[in-house]
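> No sequence on hand, only this structure:
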């Protein structure tokens, strides 16, 4: 006998019944776009002429989507998209707050700049072996990490960006690249394993992977679960991802090996995903444990920034020099996390956004400098100022920004970090910030004097070599430098956005309400 057909099922007990809004689609579109464009690029991998234009168009659209997403978050607060319409915390959530939207937009801008620069830097062979598909998959991972509201999926997106970064790192299959890729892979796989172990412990304690649910329940479990151990594991795993001392040696050993545009994207994006994850977990999810571990993080920050600056001063290869500058910059962001509060966290966010743009631009400048001078070595570079004065001025502006000198964007977060450190009585941390900045200034000055100001070598006929770069390579540098100068001269808006982002992390009620409109699950 057939079952009655009049039985109704209350789907509202398991599913989100409200229709999906356009704003909610914006939360997932960056990842979907990158994966779709990467798939198209794989299908046309043999047609190397059209690959760059597909990738550049997709990344241009990604910038527009991230702009719309940031605008919506600014006007309406965090937005959540539940996969499969499952109710939280059981469904996978994409939850975007101001911090995630700012990081996603800045990353999309530098990825677009890198794709344009690659028109001159990546040859036909590099395109055929997958530079542009790898780039789009990398951006899918980066975007997913910044926009996800599920901590296990944060791990998944880490894996996605790591897989694509392995492909970009070995593109060309030179001996030096294989060596750098091996060091990069081993240390990052160790960090990923630690992250996965941490997620397993977290799930055993909380019974949930939804970030909003974890943030809401952490207070109830603080007296019965070993949350300090969990926090220490997260600090170690994400510290290794971000190249913080003493687990930072993989970065200077690998970032100088791939194509310049790949190094630029790695320096701008990958370590910042580690910093973002550390901010998300230790400020929003486990704030008490983050505060308890702040002294450890502050000591690691001081060592990272000072040893990174000293390492930069000792280098004779521009790419290795910049690798240590990346490491030193991570120390400043860790210092902001260690100081805590709205002032410290906002300074860390400001510096991270600045560093994404600056480090990408610095590596692109290094590529043009090597093209002009015929070498990445300071012993072989000279006379770049006399050869192309305008390019030398662009480089000098970026060097000033990297040193934290006014009127460029690097000055403001460092000043805010010093003030925040002094406000809590951490004079030794403020001293470390100033000493590191001083040493970094000397290191950048040394590079400029040797590579740019020192008289250039003439050819046998007495002439100077003609410039050897394209407008496709110069244009991204000009645009990124303009952003650095703009936010140096007019920092108020970015300071306010960083403060608002920090406030929503410290007091995540809007984030929680976006995921649980009817209240947090019991």
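Perfect, thanks for sending it. Because the structure is predicted, anything quoted here is derived from the model rather than measured.

> From here on, just use CA atoms for contacts and neighbour counts.
Fine.

> now the helices for the stretch 101-250 of the chain?
124-128, 131-147, 151-169, 175-206, 211-221, 227-241 (DSSP state H, counting those that start in this stretch).

> And for the stretch 401-522 of the chain?
Going by DSSP H, counting those that start in this stretch, the stretch 401-522 of the chain shows helices at 411-423, 427-447, 471-489, 492-506, 509-515.

> For residue 116, find the nearest of those helices.
Residue 116 lies closest to helix 471-489 among the helices of the stretch 401-522 of the chain, at 6.0 Å (CA to CA).

> here comes the other one, which I'd like you to weigh against the first:
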């Protein structure tokens, strides 16, 4: 396979400096064009779908190139690192780019099939597509950024877009949830900015490679405080315990397609940032023990919250929180095997969790509600939807041989190889959480699909009256619609495509795990990362931190002096 792809890689390699910025530039351009084409919905949709299809091809090509040729970087604006803006494409970032591109495309297809139109009560309006493309831009910038400041910029771009998407429809419940979501993420951003100030005050740079290089000279207490502050900022975005209370109240109020992309991607950007900080900057593992307990608490609290829910959106929101704990577990182990398991599980979870939220959207359209107290008989009235739910549900529950089972086995094996009583407690919590997840998925199947709807406590009123404004579900009132129960083929097709992608992770688990193994090893190889970003001469232990700061400032002054016109040389008179 490697030899087969070699000509393709060699042909593409010279163009990598131009290709790496495209995942950021293309969605930004598409957002502008879609906004200009607001009066022409078909043009808007063509631009959005074409851009995301191109993103899938581009990201997949980048995975192949960096897997065979190593880390690729580009310096924006002609300023070399660490002064300029650095975009870094390695195995980890390109794998996340590819999975996110697939999810973004499928959700966009789902949205367009649902009917993106102006003035819909509960459906996206014309601003949806431009905002969605900005969300894509922010996510891609976060994955590719080589410095903390531009990671912050990427966060803010997709968070601003998410504020708009969360409140589409402008119902009171959505506005209230949107306010809470905005406040939580503003606090997270402020903490992130404070951490940035701490980093720059300590090491004089925000470039990740150079931060990791200089952080060794920072006192251990200061280093731990900086890392803890960053973990709080990223933990809020990833919704880890005890910073997860906002998510189950915010996500279920949005339209199902918006909740799907939020659940699949936005929390994983926080997890990705934690991986970057742990593997590139704070490599001493000082807070690994804390991360293990955080991972355990996230798993247990999340799944216990899911067991207490009667609404499918809220239930899935709690399972989302719970399974973030698996990724934190893999990161906290501090080994390449554990990190590989975390990356593999993130790929699996992005696809499966997004698919489940899209299925909930299909259920709402078919039955008029997502409340388990009002659902029943879906196995007989909507067998296709039942199948679309069943496959990702048992995958999330960890039934072999699906990718959910494989990801958990990798993490359990990595934990067993590390050993220690804390790790074994975490392994036990992982197994218990997996069994409880399967129990929750079976309960949803039993209540929503298997039992007769007339046996549901509120089965007779699911369509009889419109949803109350205070309800957090996305219920549908069929009285004003002429197509009750009819689902556009594109909604089914996009959901089925995403489920097929999750099954492909199972079928191709061997090759994918090989890539995640190499991604984990590459992420932990700080020397290789620093060489790719800073150049060959970064390793000079004779230079102190203060001398490095002076040299950096001298380089900036030298670059500026070169740009100034030089005086003509004096002509010496002949004696």
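In hand now; what should we look at? It should be emphasised that the depicted structure is a prediction, and the values quoted were computed from it without experimental measurement.

> so what number do they get for TM-score?
For this chain pair, the superposition-based TM-score is 0.92 by TM-score structural alignment, normalised by the length of structure 1; 496 aligned residues with a CA RMSD of 1.8 Å.

> returning to what we had before: highest average neighbour count across the helices of the stretch 101-250 of structure 1?
When these are scored by mean count of other CA atoms under 10 Å, the highest mean neighbour count falls to helix 131-147 (a mean of 28).

> Next, the angle from it to helix 151-169.
Helix 131-147 of structure 1 and helix 151-169 are oriented at 160 degrees to each other (axes from the mean of the first three to the mean of the last three CA atoms, to 10 degrees).

> what stretch of structure 2 does helix 131-147 of structure 1 fall on?
Taken onto structure 2 by TM-score structural alignment, helix 131-147 of structure 1 occupies residues 128-144 there.

> Mean per-residue distance, that stretch versus structure 1.
By mean CA distance after the TM-score superposition for structure 1, the fitted stretch 128-144 of structure 2 averages 0.4 Å away from its aligned residues in structure 1.

> starting at the chain centroid, how far to that stretch?
Between the centre of stretch 128-144 of structure 2 and the centre of its host chain there is 11 Å, according to CA atoms, centre = their mean, to the nearest Å.

> cool, and stretch 480-497 of structure 1?
Offset of stretch 480-497 of structure 1 from its chain centre (CA atoms, centre = their mean): 18 Å.

> Same check on stretch 329-349 of structure 2?
Offset of stretch 329-349 of structure 2 from its chain centre (CA atoms, centre = their mean): 14 Å.

> and that stretch, which stretch of structure 1?
Using TM-score structural alignment, stretch 329-349 of structure 2 lines up with residues 335-355 of structure 1.

> swap in stretch 385-399 of structure 2?
Against structure 1, stretch 385-399 of structure 2 falls on residues 391-405 (TM-score structural alignment).

> Now which residue in structure 1 aligns to residue 106 of structure 2?
Match for residue 106 of structure 2 (TM-score structural alignment): residue 113.

> Let me fix that, I meant to ask about residue 72 of structure 2.
Aligned by TM-score structural alignment, residue 72 of structure 2 pairs with residue 79 of structure 1.

> quick one, what contacts its match?
Going by CA atoms under 8 Å, 6 or more residues apart in numbering, residue 79 of structure 1 touches 23, 24, 27, 73, 95, 96, 97, 511, 514, 515.

> burial of the corresponding residue of structure 2 for the first one, as a residue count?
Think residue 23 of structure 1. Aligned against structure 2 by TM-score structural alignment, residue 23 of structure 1 finds its counterpart in residue 16. By other CA atoms under 10 Å, the residues close to residue 16 of structure 2 number 17.

> just to revisit the earlier point, as JSON lines, the helices of the stretch 101-250 of structure 1 with distance to residue 317 of structure 1 would be great.
Formatted as JSON lines, the helices of the stretch 101-250 of structure 1 follow (distance: least, CA to CA, whole Å):
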{"stretch": "helix 124-128", "distance to residue 317 of structure 1": "24"}
{"stretch": "helix 131-147", "distance to residue 317 of structure 1": "25"}
{"stretch": "helix 151-169", "distance to residue 317 of structure 1": "19"}
{"stretch": "helix 175-206", "distance to residue 317 of structure 1": "14"}
{"stretch": "helix 211-221", "distance to residue 317 of structure 1": "42"}
{"stretch": "helix 227-241", "distance to residue 317 of structure 1": "24"}
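
> Spatially nearest residue to the match of residue 106 of structure 2 (excluding sequence neighbours)?
Closest residue to residue 113 of structure 1 apart from its sequence neighbours, by CA to CA, 6 or more residues apart in numbering: residue 476 at 4.9 Å.
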